[in-house]
Each structure stands twice: as structure tokens, then as C-alpha cells.
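Peer 1: got a predicted structure plus its sequence, pasted below:
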Amino acid sequence: MENTERPTSGPTDHDEPTFVGGPSLQKIQYLLKTRDDTARFVGLALLKSVLDNSPALRQDEESITALWATIPSTFLDRLLRTGMGDKGENKDAKEMLEVGVSVIHTFAKLLPDAAKAGSKFYNRIPLLVTCLTHTSGETEELILQTVLSLVSHPAGSAMFNTLEDLSPLTELAPSRPMVLDILTYAWLQQQSNPKTAWDKQRLGKKIDKTMAALVVSFKGADVVPLLAFLADLLRKLDREIVPHNPQWLSPVVAYIRSLVTSRPTQDGRAAYTNLCATLLHVYPIQAPPLLFNNAPSTLSRTPGTSTKPSDSNPFSFLLVSLMLVDLRSSFPTLLEQLNSPTYPALSTRLTSAFDTVSNFISYLIRSLDSPSSSTLSLSPSNLLTLRKTLSETMADTISYLRDRYDASVAGAYGLDPSARTGPAHMDEEHMTVTWDSKADTVETDGLILSAIRALALWLREDDNDMLRKESAALMDLFIDLYRSSITSAGKANHLDFRQAVLVALEGITAVEEGRDSLLEHDGWKVLSDDLLSVLASTSTSNNETEAGRGVEIIRVLLPIVESEIPYAKEEWTDLVTTVAAWDVPDSQQANELVEFQVAVMQLVAGIVEHSHTSVRRRLKNTIGDLKRSAEELKEKKVGKVGDDGLTESLEEVLDTLSGFKMDAS
């Protein structure tokens, strides 16, 4: 290292701040303030030794901050560059690099956040990353720990994301999983920084490029850390940052296929299960064919694994079967683990399994509906086995939901929940009962939502009356969750169960027991009130999501009306009266909203049609108002949409109401 100018005068004792530790620190400060690099290096080495052996000094933030201020940043850079320049052949250069890295690492741990906010720290990130190609062992570990600490702050992540070449990190990732933590913190911190919100597109391109390099780096290595990293990161990235059609998606799915067929460990099962659900959520168009078709893997296998699928069973069959086995084997002990430290990870894995199964069911139905364009090829034997296994898993799901709901609402036998004085807790002195979750209620547990979503889809699509009758026993749970979703809308940690419950009810009400159970648990009032709320809100806004939910409600209620014997219940006419007073909006609206409004007319016309003659007489004026509203809807909306199906449906409503008006007169 080159010796530069000698100091013309050194600092005096009078100029020195007082440090814990006495004169030795004053000497170190003197050496660091000189302009001789050799003296500075000696001072830095002494400082490292003092910090390593002085616990009191390490806790003195004021002294640590003052010491950091005495270290010239340019000198630290020269140390790092000198250590890199000799490619590790010069022992002195290597020692300089190690000392420089060690000192930066120590101060990164000891300095308060306010002292680390300046550029003196974050401007070292580029050199530290470059140093990774010239280090190994403990020094390499210290660099990674330092960079991880720095990118956890906005300024550090901003500096990190200016780096064009991340190959020192991506090449190291298979052997150093901490690299993946660095990338996660750097990218998530950057996307949440309001000062860089405008730069999200550039960040997305950087992520895409880095992901591609990571996928290549993990070829032939243990891919579990990579899959777990992707599963966690992709769900947290903003939509505008996530790469839209990445080239690395297919190789990642190939890694999943390789892992699934290789008898993975528990961590491996969690990684591929969570990533499958994440990919299906983030890439709903590209991911299903990649995961569920039966194309062979295109990547070399992971060491010690085999990519050869079963001779008789395609990959999609194996993947879904393994997840169903995981679900069924987890249910028996799930309640007693609610307050276990392992429950969040377990719940996440099971939630992902349910989400993957839901996506598979949807993909399977689409494939059966369009066999000519489907890439999913399952033999009749595979389909029969899957149907049996799915039905068994859903039966177990019903049992678990029943137990979970009973425990949270009614408590254990002989113990009323009103006896509780506060939230559930668990410590050495007071052990809570196993069913009482200290964190999540049924309404806020994502696992419950995913379970109901998968169950609902299967109830609707599979013609299994026995399973539908079993599900009718969950009607109190479904209605309570639907009601709580209405009252809790907009609150923190709020989960909206309404869509999933409506799909479930569509299947359950196909059997008489399901319809009776819905009416018994006040389901008509809950759903009809929500329907009227949707009608009111969509009259003043183009909320297609709300309108879609309204159509789903009608799909549940209309069959109940049509199957009610001998007549529709008189209290249902309250819905007719309210709709009759509805004013058709004058503004132009989306087709989905017009479809919903026509469906509302079909429902109330059905109620009138199935009502007793005496009831229709009392509704004479109301029927006239309904007819005028239907005519106005046809003129203002349906006629302009140009949808023959909607026009025909509304004509049937008008014909029905016209006939009843004549009867009533």
C-alpha cells in the first residue's frame, strides 16, 4: 500500500473527545487521523482488537459513533481495493482486506441506525459486493452479514439496487443462502420506498435479470432454498414490479418437478407446495399449463434425485395426490398445534396446498370442457382415483372446519366462551386449552378461507350428493363467516369469505337438506340484504366485482325459490317490494352490471310467480312497479348493450309480470 503524505501536525490530547477505555483509544484515533496509510492500518487493526475485547465500549453508542467518524472512507476503499488487486496471492493484501471488512462489519452491528444513515456506510456496498469474488470463509460470511444489515435500510437498498453486476452474489447463492435474504430485503425495501416509487419498472427488470442468473446458478445444486425464496418474494412484490412473462418460469417449474419426484425432505415439501401456490397466484395464465401438463422436465436433476416420473401416473396426478395426502395427514393434530410456534409455517403450507388443489380443480374442469385444446392428459383410472381422493380429503376438511368452528365459538364441553377474561395466551404458568388460538380467529385465519374455497369448488363441480349433505351441517359456519365479512369489510386483517361461501352454497343447495339448512340459519335474510346492498351500490358506480357477487347470490337464491313447495315464503316478498322501488340508473354501465340488474328482475319475478294467489293480489301495485322498472331497464340498458341473451331473459320477466298483473286485477 502506498504511503501518502506525512501529517504536518498530529491531534493533541486537548482536541480529543473522551472515550471509554482511556488513552489507548486516543492513540488509535491519532493513528487514524494521520495521512500515512501504514499508520492508519495499524490504528485500524488496534481498533478492531479493542472493539472485540471491550464489551463496555461496544455498548457506548456515543463513543462508537465518534470512532467511526475518525475512519476515512477513502482509506477503507483503498483497503478493499488493495485486497482485491492481488487475487489473494499477497498475504499482506489479503490481511488488509480482512481487516477492512471486519471493521466495517463491526461498526454495522454497533452503530445506531441514525449514524448508519449517511453515505459513508452505504457507499461501501458496491466494493463489498465486488470483494466477494476475492474472498472465502469467514471474510465472505462477514461481507454478506454486513450487506444484509445495510440493505435493510432504505438508503442501503437504494444503493444496492444501483449495482449493474450482481454475479458475485448470484454465483455464491447455492452455497450461501444468506444471498437470497439480501436480495429479498433489498428489493422489498426498495419497492416500499416512496422516493423510488417511480422507478418500479427498472426494479422489475433488475429482478427479472437476477432471477434468471439465480436459476442458472442453482442448476445441479440443492434447489430448496431457491424455491422457498421465490415463494416468499413473489407474493410480496407489487404487481407492477413482478416480471410479467419471465423466461426463468419454465426452468423453475422444472426444478419443482424434479423435487416432487425425488422423495423430498419436509423443507422440500414446504418449498414446492408454497411455490406452486405462489406461481398459480402470480401467473394465473402461464403457471397452470406448466405445473399440470405432462411435459417432461427439461433440466438436469438435482444431485441424489431422479426426474423420472412414475411409469403409470403423470406428474399432475403425483403433485396433487401428494398435497392431498399432506392435508389428510395434517388434520388430526392441527387443532392442538394452533398455539405452537410451528403453526404459522404449517398453516402456510396447508393453505398453499388447498390453493393448488383449487387451481387444479379449475384447470381440470376447463380441460374436460375443452379436451381438444387441453394439455392435461389423465387416464380414466387417474381421474377416478383423484375423484375418490379429493372427496375423502374434502370430507376430512368438513370435519376439521366443524371442529375448528365449534371450538372457537362454543368452546370445549362445559366451558362457555363468556368465561374467558381476555385473549388466549400460553406461558409456563398458564397453559391455554389446545383449541383456543392466541393469534387467529376463524374469521382471520387464511387456512380456513383456502379450505372453504377448495371445498366450495369441489361441491359445485362434483355431483356428490352425499358430500353436499355433509356440508349442509356447516351452514352455521358459512352464514356466520358471510355475515362477518360484511361487518368487517375494510378492517385490518379482514378476510372476505363471501365469494367462497357463495360457491359452496351453490353446490350445497342443490340438495334439499342444503336448502333447508340455509333457510334454518337465516341465510335468506343475510344473502338478500347483501343483494340489496349490491343493487344500491352498483346503481351509482361501475363496480363489476360487486355485480359479480350479486349474480352469485341470485344463483343461490333463485333455485331455492323455484324448489319451494307449495309456495314461496311470504317474507320473501320484502325483497320484491324493495326492488320495485328501485330507480334504474340513467348512466351508461358495463355489461356485467346490466347482467346483474336483469338477474335481480328474474329473481323477484320468480318470487312473485311462486307466491300464493292471495299474496299476488296484495302485491298488485308492486307488480306494476316491477313491470315499469323492467321496461325502463330494457329501454335504458339492455337495448343498448345488444346482448340477445339478456334481451330474451328480460322479455320473459316482462311476460311473467304482465300475466300476474292481469291475474291480480
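Peer 2: Ah, there it is.
Peer 1: only C-alpha atoms for contact and neighbour calcs from this point on.
Peer 2: Will do.
Peer 1: which SSE is immediately downstream of the strand or helix carrying Leu226?
Peer 2: Leu226 is part of helix 224-236 when elements are defined by DSSP states H and E. Scanning forward in sequence from helix 224-236 by DSSP H and E, the next helix or strand is helix 249-260.
Peer 1: helices or strands up against that following helix?
Peer 2: helix 266-282, helix 287-292 (3 or more C-alpha pairs under 8 Å, 6 or more residues apart in numbering; DSSP states H and E).
Peer 1: which one of the ones you listed lies nearest to Asn161?
Peer 2: Closest approach to Asn161 among the helices and strands packed on helix 249-260 (C-alpha to C-alpha): helix 266-282, 23.0 Å.
Peer 1: contact partners of the closest one?
Peer 2: Applying C-alpha atoms under 8 Å, 6 or more residues apart in numbering, the external contacts of helix 266-282 come out as 224-225, 227-228, 230-232, 234-235, 256, 259-260, 287-288, 291, 323, 348-349, 352-353, 355-356, 359.
Peer 1: skipping adjacent residues, who's closest to Gln29 in space?
Peer 2: Once flanking residues are discounted, Gln29 sits nearest to Thr70: 6.5 Å by C-alpha to C-alpha, 6 or more residues apart in numbering.
Peer 1: hang on, the one you found packs against Arg35?
Peer 2: No. Assessed by C-alpha atoms under 8 Å, Thr70 is found out of contact with Arg35, at 12.0 Å.
Peer 1: can you get me a residue count around Ala630?
Peer 2: Using other C-alpha atoms under 10 Å, Ala630 is surrounded by 24 other residues.
Peer 1: who touches the closest residue to Glu171 other than its chain neighbours in this structure?
Peer 2: Nearest residue to Glu171, sequence neighbours excluded (C-alpha to C-alpha, 6+ apart): Ser217, at 5.7 Å. Counting by C-alpha under 8 Å, 6+ apart, Ser217 touches 170-171, 173-174.
Peer 1: got another, please set it beside the one above:
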Amino acid sequence: METSPPNPSDPTTLEKITTLLKTKKDDTSRFVGLALLKSVLDNSSGLRSDPAIITQLWRSISPKFLDRLLRSGGGKGDDNAKNMLSLAVSVLHTFAVLLPEEEKGDERAVDRIEGLVEALVPSTGETTPLILQTLLTLVSLPPGALKFDNLADLSPLTEIAPSHPMTLDILFYAWLTVMPSKLSSPSPSTTSDFALKISTTIRSLTSSFSNTDAVTLLTFLAHFLRHIPPLILSHLTPPDPCPPPVWVMSSISHIHALCLARPTPAARSAYTILSASLVQANYSYAKILFGPTAIPSDEQKPSSYLLLTLLLIDIRSTLPSLLTKLNSPSYPVDALRVSSALELIPAWVSTVLGNVDEDEENSLATLPIPPDLLLKLRTQITETLSLALEYIRDRWDFSVSGVQGLDPAYRSKEAELPSGEKRLTLTWDSSYSAVGDGGGGAGGRPDIVVASALKALAAWTSEDDESPLRRELSGIVDVLAELYGASSCCCCCCCCCSSDSSCTVASLSPASPAQHRVVEMGGTTETKPEEEEGGNSEGREGGNATAAQSAARELRSRSQPLDPRPVILACLQVLTYTSSLEPDAGGISLLNEHNIFFIISNDMLNILTRCAEYLSSSSSSSSSENRRPPEPHDTLASSLEYAPQPLSFLRTLLQMHADAGFQVPEVWLDFATKFAGWGGAGTAIADCPRKEMGAMVVPLLLETVADSLHLCADLLEKLPPGVRKRYVHTATALSGIGRWVVRQCQGATDNGKTRGEAEDAVQRLQGAGS
């Protein structure tokens, strides 16, 4: 005769279960109560959706009793012990899904993490996946992540990682969620100790994956490295002269092995993204990745040749169809893989040229690749980047130009289908990232494929003097001009917002609760919007990722946003090379046609304006009521470190413009007239607190102002004498700024060179104004 299950709707049933669970010193009664509780929860959807009852039942369970059940599975061949472990895990998994967020972060839940990890050793069958799912839910919350970080032994997790990819999800979310607390710790050793713990765990993982293709591990590392803030990443991948960590060398060995094994699409994506992630983390790893290691089956071909060949083939086969996938679910995956492959081209170029530069006399002997293979790669790279140029052109036209004659107002019109789903009737741009029109998702920065393609084009065309790509690059000057202008405005706005405390607080605030779910992605975890299912999360197999996503946003907010201006400027510089070598190429006329000088000089004026505001806000003599918070040192220092590049480009462009016989357009003189009214010269740096000013900012700021004065002198000197007379007052005001720089440099030995540059600029400006 079968026993009927307890009736969940009967109040006496819940009361009986609660009484059994609270029985003291009677584990048998507690076990019976736990079994009845599991049965009731499995058969009552109404009970599962009542957080008050769920919380009450959870608090009725003895934590120590659960710990004893988790430890009971260690006996070999003891079926009763296995059943007790299975029941404890099932109950914990159920409550991990049903409990409210605040209860999941309570000690009653997170203190079970250590027991769950230890229970992985004796667990079998369906118990192991339930343990992993429970852990994933708990470590995605800050208290659980902190508890997980305190565990001394993670070997039960690392040993089963090859057969259970969710293990890597647990590590990913636990580390990502706990990183903000590590960064905010007052102890300087906290981040280094945390990085050492991560490095040790990854080393154990590489040992566990030693007899596999390690695609799952490489995918995990590829995405994890991209989420780590610079401070922790610098400890995890220490720069030269420190040797690379063991796990880095093992990962690169796995990458080379995958290239020899006819890689699957998943393997191709894994080694491409990880290679780019390693190079971005530490550029010196490119020498190992593209080193002269030979292929076992062919002593004449290094593995770097095969790796780069496969990357170029992947780019050429993917780019033609990428535009058709702009709004498909596969676009982010394909775009990340292609952009990573493009990012590796400059790394390969610098590795090859670095070997040549180190020993010019024996350059052929020091090349990491034979000359005949190098010529083959040159042809393949040129063909690939020519295709990338076409992609940039088409991508921009799709996004900005659209179909000729069609009203742009209809491009993003939504249509509602009978199912209630809304779709864009016409789409030129991607919903994931705009191409870079100064708004939308990109915020003025190009999407990753366009940015990486421009970086590869700049690196290759700068070194290959005979590359046909130099002429082809002139076909996207309008794109470069628009992207630079939008990026300049974006970087200026980002820096202003970064000094606004309200913006900072808003960017770090947690998301609304329970809006995302965890989806298994072959060893990594992707977060997707939670569908509206009427309340509970009954069907979830992972954990709530909301806290981890909040942590990811916070970590990203600590890093500087991608600034494409140096890459765009390098591409424009190539056009000036082309014009100097081939006067008939029309490069100068093309740059003038698209107002390149005006766009870049405006960017410099933005930087100089921020310098004046920084000096004003840091001055102790300014009114405390009107003082606005000074711009963070690192953001301004980053702009000042970049400033010599546009200034040098503008001076080169101005000289080539004059050599070609063109007269300086008076609109270019806007830079000099606006800079003449620069407000920073009214502030004495000595009056600004040194702690507030920052050690890096002062010398960079004075050097930038001095270089800008030389650009103004170049502009005035190239004017006809009659026109130059109209700018006498401008020259006088600029000379005053130069004398201010000289005064600020007095007594500062570090600024001796800057002082000399400023004195030279004053003499030139006085001569131009006389």
C-alpha cells in the first residue's frame, strides 16, 4: 500500500514539519521533517511563491544539522550516507532558488558554502550538479562571494572542472563579485594577495585540463581577463622583468595545440579571444604567443605562422556576412572574435619588427619567421585589411547614410507583431553597439570591430611603405573625421562626468532585483534579461546574477573608457606620409576638404580648457562657494599624455600645407585666437595644494601649454605679413601665456626643458607680432 504525500495546503502539515525540524537532540525527527519539507516544496507551487512561509520554514532548519548531513557522504559504499547527503543538497538547492535575496545573503545560507564545496568529493550522480547550482547562486551575492574567497582549499572544485563547466561559472562570479571590496580595502597587500590566490587557482585548473583540449578553460580565461580592473590585473600578469605565470605559459601552449588540431568554431573563438586578452593584459606576452616555436610536423613553419594564418582566414570569412548579423543574437559573439583577431595583427607586427630592431645587422637571422613565409603573410594581411576597409566604409554608410532618399525618421520605427513583440522595421545600425555617431549605445566611440580594424590598419600601413592600403585609406577620411570629432566630445563629457560625484554614485548603484538569469555557455556564464514569468524563478538552474552584474558595472566604471583618438590620428598620419612620398596622391587636399585641422585643433582646445578649469578648481585663492570639484588626476593626466600626438600632427600638417603652396586658412587661426584667452594663466601653481594638484599633472600641463604656443607661432609665422598684422593682439596675449609658463617653471629642475621651450615660443610670438 502506497503512502500518499502530505497535503501542502493543510496548516497542520506545515506545523508538523516545523515541529520535527525544531526537535532538539533528535536527528531522526529532524531528518524526517526535512524529507517531508522537500516533498511539500516539490508538490506545491503556491507554497513556493510565498516568501514569508519559505523564510519561516528555512529558519526552522538547524544549520548544524545541515552541516552534519553534508559531511555524512564520506563513507564508501554507505547508501544511507549518500541519501542523507543528497537530501541536504536538495533542500539547500531548493531554498537557494526560493529564498528572498536578503535571506540568501544571511549567515544561515552563506555559512553552508564551505560544506557544499567539501561535499563535492563524495557526491555522485545528480547531487554534484545540484551542489554547483547552489554554490553559483550563493557566490553571486557579496556575502557569499566573501565567504567563498575565505576558503583555503578549492581543489574539490578545480578537480571536477573538466567534467563540470559550471565550476568555472562559480569562480567567475565569485571573483567578480568580491573584487569591489578588494579594491576598496585600505591594505595595499589585499589586491596582491587576492591576485595570488586567483593565479594559484588558475594554475590548478590548467593541471586539471592537461589531458583535454582545454577549450572550456580558455573560454573562461578569455572572458575573465576582460573583466579584471587594471590594479588586480597588474598583479595577475606582472610586467617585465617578472617571468610569465605558469598558467599563462600553459594557456599559450593550449592555444598552439588547438591551431594544429583543426579547431572547431568553439575552439577558434576560445583561442582568438584569449590571445587578444593576454596581449591586452601584458603586451610582452605577444613575444611568447608569436615566438619562433616550431610546429612539430614541420620544422620550417613556426606555430605563430599557423596561428596568424588561421586568424586572417577567420577575419576574411566572417567580415562579408557580419553586416547582415548586426541585430542577430550571434553578432556580439562574432564581433568579439573578429575584433580580437584584428587586435592581434598589431601585436604580431610589433613582435616581428621588435626582433629586427634589436639586431639590425642580423635581422634575417633574428626574425621569428622565415622570410618566404613573411612575404606570404604580407599578402594575406594586405588582403584582409583591404576587406576590413570595405567593412568600415559599408558599416558607416549603413549607420549614417542609410538608403539614399529615405527619410531618416523612419529608420528606427517600431512595428508591433501579433504576438506583441516589437521589432525595428528598418535597421542600419546594431542594437548592441552604434558605429560611433556620438550617441546611442556607443556613446561616440566606434564599435569593437571598427576600432580594432582601425588599429590594425594604422599599425600595418605605418610600417609597410609600399602597401596599397595607404591609398585605399583615403576612402574613409570622412569616417575618420566624424569618429574623431564624436570621440573628442565623448571623452570631454566623460571626464566632466567623472568629476561629478552624483554621476559616480549613480553608475555604481545596484540594479533592480531579480532582473537577470544565469545561462550556461560552455564553461562561461552569460547574463540575459529575465523574462516576465509572473513572479518566481522556479525553472532556474543557476543563481541570481544581479549582484555580479552590479559588480561588473562597478569594475568597468573604474577603468578608463576606450579612446579611439590615438588610433584614428595614426591613420590620418599615414595619409600625410602618403602625401609626402606621392605628391599626386592628394592627401593634403583630402585632409583639408574634411576639416581635419579644425577638428583636431578643437580637440586640443577642449584639453586646454579642462586644464584651465583644473587650475581654477585647485587654486586655494578661488571662492569655496564657486569651486567645483577638480577633475580626477588620472583622467586629465591621460589627456595630457595624449596631447603631444595631435600637436605634432597639426604642426606636421601645417608645414606640409605650406610646402604644397597653400595659404593658411584663417579659420585655422581660431586655435590661436581662442587660446589667447586661456584662463589658466591667471593662476599661480604655487598657490595650489600639491596633494590636490597631483605630481603627474603639473609638468604635463606646462609642457602641453608650451607646445601649444609653438603651434600658434607656426600659424602666425606662415601668414602673409599683411594678414599677420591683424593678429598683433593675439600674439601679445599668447606671449603673456608663455611668460606665465616660464614663471611656473622657475625653481623646478624637472621643468628645465619646458622652460626653454616656453622661452623660445615667447621669442617667436614676439617676432610674429612685431
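Peer 2: Yep, it's here. Please read these numbers as outputs of a predicted model, since none were measured by experiment.
Peer 1: quantify their similarity with the TM-score.
Peer 2: Between these two chains, after superposing, the TM-score reads 0.86 (TM-score structural alignment, normalised by the length of the first structure); 632 aligned residues with a C-alpha RMSD of 3.2 Å.
Peer 1: give the aligned range of the helix ranked longest in the first structure in the second structure.
Peer 2: Counting residues, the longest helix in the first structure under DSSP state H turns out to be helix 380-409. Using TM-score structural alignment, the residues of the second structure aligned to helix 380-409 of the first structure are 371-400.
Peer 1: list the buried residues of the matching stretch.
Peer 2: Buried positions in stretch 371-400 of the second structure, judged by neighbour count with 16 or more other C-alpha atoms under 10 Å: 377, 380-382, 384-393, 395-400.
Peer 1: do the same with stretch 58-70 of the second structure
Peer 2: Neighbour-count burial for stretch 58-70 of the second structure [16+ other C-alpha under 10 Å]: 58, 61, 63, 65-67, 69-70.
Peer 1: please tabulate those in TSV, including the columns distance to Tyr614 of the second structure and secondary structure.
Peer 2: Below are these laid out as TSV (distance: C-alpha to C-alpha, whole Å; DSSP: H, G, I helix; E, B strand; the rest coil):
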residue	distance to Tyr614 of the second structure	secondary structure
Trp58	56	helix
Ile61	59	coil
Pro63	56	helix
Phe65	61	helix
Leu66	59	helix
Asp67	58	helix
Leu69	62	helix
Leu70	59	helix
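Peer 1: for the residue nearest the centre of the first structure, which non-adjacent residue is closest in space?
Peer 2: Most central in the first structure under C-alpha atoms, centre = their mean is Arg235, positioned 4.6 Å from the mean C-alpha point. When the adjacent residues along the chain are set aside, Arg235 of the first structure lies closest to Thr278, with 6.2 Å between them (C-alpha to C-alpha, 6+ apart).
Peer 1: near that neighbour, how many other residues are there?
Peer 2: Residues near Thr278 of the first structure, counting by other C-alpha under 10 Å, number 22.
Peer 1: one more: Asp655 of the first structure?
Peer 2: 13.
Peer 1: take the contacts of Ser217 of the first structure and lay them out in CSV including distance to Val42 of the first structure, neighbour count and secondary structure.
Peer 2: Listed next are those as CSV, based on distance: C-alpha to C-alpha, whole Å; neighbours: other C-alpha atoms under 10 Å; DSSP: H, G, I helix; E, B strand; the rest coil:
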residue, distance to Val42 of the first structure, neighbour count, secondary structure
Thr170, 34, 22, helix
Glu171, 34, 18, coil
Ala173, 34, 19, coil
Pro174, 36, 23, coil
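Peer 1: what's the spacing between the aligned partner of the residue nearest to Glu171 of the first structure in the second structure and Pro122 of the second structure?
Peer 2: Here Ser217 of the first structure is matched to Ser208 in the second structure, going by TM-score structural alignment. Applying C-alpha to C-alpha, to the nearest Å, the value for Ser208 of the second structure to Pro122 of the second structure is 18 Å.
Peer 1: could you do Leu508 of the second structure as well?
Peer 2: Computed with C-alpha to C-alpha, the distance linking Leu508 of the second structure and Pro122 of the second structure is 41 Å.
Peer 1: Gly405 of the second structure: what secondary structure?
Peer 2: With DSSP: H, G, I helix; E, B strand; the rest coil as the basis, Gly405 of the second structure sits in coil.
Peer 1: now for it: which residues touch it?
Peer 2: For Gly405 of the second structure, the contact set (C-alpha under 8 Å, 6+ apart) is empty.
Peer 1: same check, this time on Lys82 of the second structure
Peer 2: Taking C-alpha under 8 Å, 6+ apart, we find Lys82 of the second structure in contact with 72-73, 123.
Peer 1: could you say which helix or strand holds the residue of the first structure sitting at the aligned position of it?
Peer 2: Using TM-score structural alignment, the partner of Lys82 of the second structure in the first structure is Lys94. In this assignment (DSSP H and E), Lys94 of the first structure forms part of helix 91-110.
Peer 1: repeat for Leu447 of the first structure
Peer 2: Secondary structure from DSSP H and E places Leu447 of the first structure in helix 446-461.
Peer 1: check the mean deviation of that helix from the second structure.
Peer 2: The superposed helix 446-461 of the first structure is, by mean C-alpha distance after the TM-score superposition for the first structure, a mean 2.3 Å from where its aligned residues fall in the second structure.
Peer 1: which residues of the second structure does that helix align to?
Peer 2: Counting by TM-score structural alignment, helix 446-461 of the first structure falls onto residues 448-463 of the second structure.
Peer 1: how much distance is there from that stretch to the middle of the chain?
Peer 2: Per C-alpha atoms, centre = their mean, to the nearest Å, the displacement of stretch 448-463 of the second structure from the mean C-alpha position of its chain is 18 Å.
Peer 1: and what of stretch 206-223 of the first structure?
Peer 2: Counting by C-alpha atoms, centre = their mean, stretch 206-223 of the first structure is centred 22 Å from the centre of its parent chain.
Peer 1: likewise for stretch 451-471 of the first structure?
Peer 2: 25 Å.
Peer 1: end to end on it, go ahead and measure it.
Peer 2: Stretch 451-471 of the first structure stretches 13 Å from its first residue to its last (C-alpha to C-alpha).
Peer 1: which residues touch the closest residue to Asn339 of the first structure other than its chain neighbours?
Peer 2: Nearest residue to Asn339 of the first structure, sequence neighbours excluded (C-alpha to C-alpha, 6+ apart): Ser437, at 5.7 Å. Neighbour list for Ser437 of the first structure: 338-339, 424 [criterion: C-alpha under 8 Å, 6+ apart].
Peer 1: thank you kindly, that will do.
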